[in-house]
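Asks: Give me a model of this one.
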Amino acid sequence: MADQPIQIVFLLFPGITQLDFTAPAQALCRMPGARIAGAAASLAPIATDSGFSIVPTHDFASCPAADILCVPGGHGIADALADPATIAFAARQGEGAQWVTSVCTGAFLIGRAGLLRGRRATTHWAYTHLLPLVGAVHQPARIVEDDHVVTCGGVTSGLDFTLTLIARLKGDMVAQTIQLAIEYDPAPPFTGGHPDRVPAAMTAALKARVYDAAAGRMEAALQAAD
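Replies: A predicted model of the protein is given here:
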């Protein structure tokens, strides 16, 4: 019997971190039955944080109902939080989805849509202290599952979460076969990648250069939304 179709909807917005979207999409599109949709406010190209744009497959009005909703992150999240149409789309799709998921700061969009209240969740390490602003309880982990809601840490963790979800849906063998197909065999040149594994001075310098201001913008956006 053919695999039942599984509609996967990615919520897209200007300023998205492209790997938050493209890494999960690359794995999920290989799952039997998968149908991928990238939905945005319009069909205009979406500028990513990498200097190129991506083209949505649907606008919010034409997007099919999600079996799996996935919301990537990016510095554009702060602006997306101020867009009622984006929040309404996330809430509407999340209410009917079998799985509600986020990568990195995408957690704040599903949180603003009311999908994280009272749930354990995670996000990029530089923003975890803001999770209570959307009613979530931070759980220190790369992937956090709370019933049908799955959140994960920053950027590269999206691929780990995706393989975990595929295993839940289709079994370990399917997930491992997809991992093999995309040759996801991590062997990074350094042991860092999280504040727990790098010198404190490195984390402090990065926060001062990038994330203190970014977290401030996120906090202001969340408070303004309230």
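
Asks: switch to C-alpha atoms for all contacts and neighbour counts from now on
Replies: OK.

Asks: Quick check: Arg92 vs Ile46, distance?
Replies: Distance, Arg92 to Ile46, using CA to CA, to the nearest Å: 22 Å.

Asks: which stretches of the chain form strands?
Replies: Secondary structure of the chain (DSSP state E): strands at 6-11, 34-40, 46-47, 53-54, 58-59, 68-71, 99-103, 120-121, 137-138, 143-146, 149-152.

Asks: one more to put side by side:
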Amino acid sequence: MATRVSTSAIAIGMVLFPNLTQLDFTAPYEVFSRLPHAKVYLLAPTIEPIYSESGLCLFPNTSFKRSPALDVLFVPGGLGVNAKLEDAAYLHFLKTQGEHARYVTSVCTGSLLLAAAGLLQGYRATTHWFSMELLEMFGVETVADRVVIDRNRITGGGVTAGIDFGLVLAAQLYGEMVAQEIQLWMEYNPAPPFQSGSPQTASPDVVENARVEGKSLWETRRQIIQRITHC
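Replies: Next up, the predicted model:
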């Protein structure tokens, strides 16, 4: 993996929005917060409080206007993606920062926002299993892996993949030894009580129930993407 060891602070920008999935944000944040010589910016149009889809209150520390040029651009996913898919100012910020960032990254459906900003054209990427088809509507080649690296684009799968993603990025920035030490301190040694963490391992009944529960959100999002991509 690429290694970058420097005494100068790496600027990591985590771009927030209302109704994001909190673990999409907090899982990689936990890794980022342990990186040596890194400055994490919690970015939003203003520094007013933002609430996750589960009601967790988050406080941005930097507005878009005051954001420095970012080494790492990161976007989480969540229910609030729908509104941001058609937010021209929000997408412009992503595009402007992403065009010059060393790494352009996302977890879960944050990849839909990267795609809407034109930052995944010609790249392979992943997203939440339930949104693969939606990401493909942007012309993106999807890969059903936990973390996908394509040049300087690094995308993570759904929600809990944020930890894996964070560690992969840590290794890219500082080398595998640093990433492994962070993993050890976090005691990230998953042993899930059920084997239902993906459509490939979950029972057909569990998968079908999940699809039924998410159908309305999926269809609304599909219509938005169809509208903005004219496909």
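
Asks: TM-score of the superposed pair?
Replies: Once superposed, the chains reach a TM-score of 0.96 (TM-score structural alignment, normalised by the length of structure 1), with 225 aligned residues with a CA RMSD of 1.3 Å.

Asks: between Arg92 and Ile46 of structure 1, which one's more packed in?
Replies: When neighbours are counted by other CA atoms under 10 Å, Arg92 of structure 1 and Ile46 differ, and Ile46 comes out ahead with 19 against 14.

Asks: Surely that one and Phe13 touch.
Replies: Yes. Using CA atoms under 8 Å, Ile46 of structure 1 is in contact with Phe13, at 6.4 Å.

Asks: rewinding a little: of the strands of structure 1, give the one that comes closest to Ala181 of structure 1.
Replies: Distance to Ala181 of structure 1, taken as CA to CA, is lowest for strand 34-40 among those, at 16.0 Å.

Asks: corresponding residue for Leu94 of structure 2 in structure 1?
Replies: By TM-score structural alignment, Leu94 of structure 2 lines up with Ala90 in structure 1.

Asks: what about Arg66 of structure 2, distance to Gly98 of structure 2?
Replies: Counting by CA to CA, the separation of Arg66 of structure 2 from Gly98 of structure 2 is 16 Å.

Asks: residue nearest the centroid of structure 1?
Replies: The centroid of structure 1 falls nearest to Val103 when counting by CA atoms, centre = their mean (2.1 Å).

Asks: remind me, longest helix of structure 2?
Replies: Scanning structure 2 for the longest helix, with DSSP state H as the assignment, gives helix 204-229.

Asks: which helices and strands does that one pack with?
Replies: Packing partners of helix 204-229 of structure 2 (3 or more CA pairs under 8 Å, 6 or more residues apart in numbering; DSSP states H and E): helix 132-136.

Asks: chain center to the helix it packs on, what's the gap?
Replies: Put simply, helix 132-136 of structure 2 sits 15 Å off its chain's centre (CA atoms, centre = their mean, to the nearest Å).

Asks: Give me the mean deviation of it from structure 1.
Replies: By mean CA distance after the TM-score superposition for structure 1, the fitted helix 132-136 of structure 2 averages 1.1 Å away from its aligned residues in structure 1.
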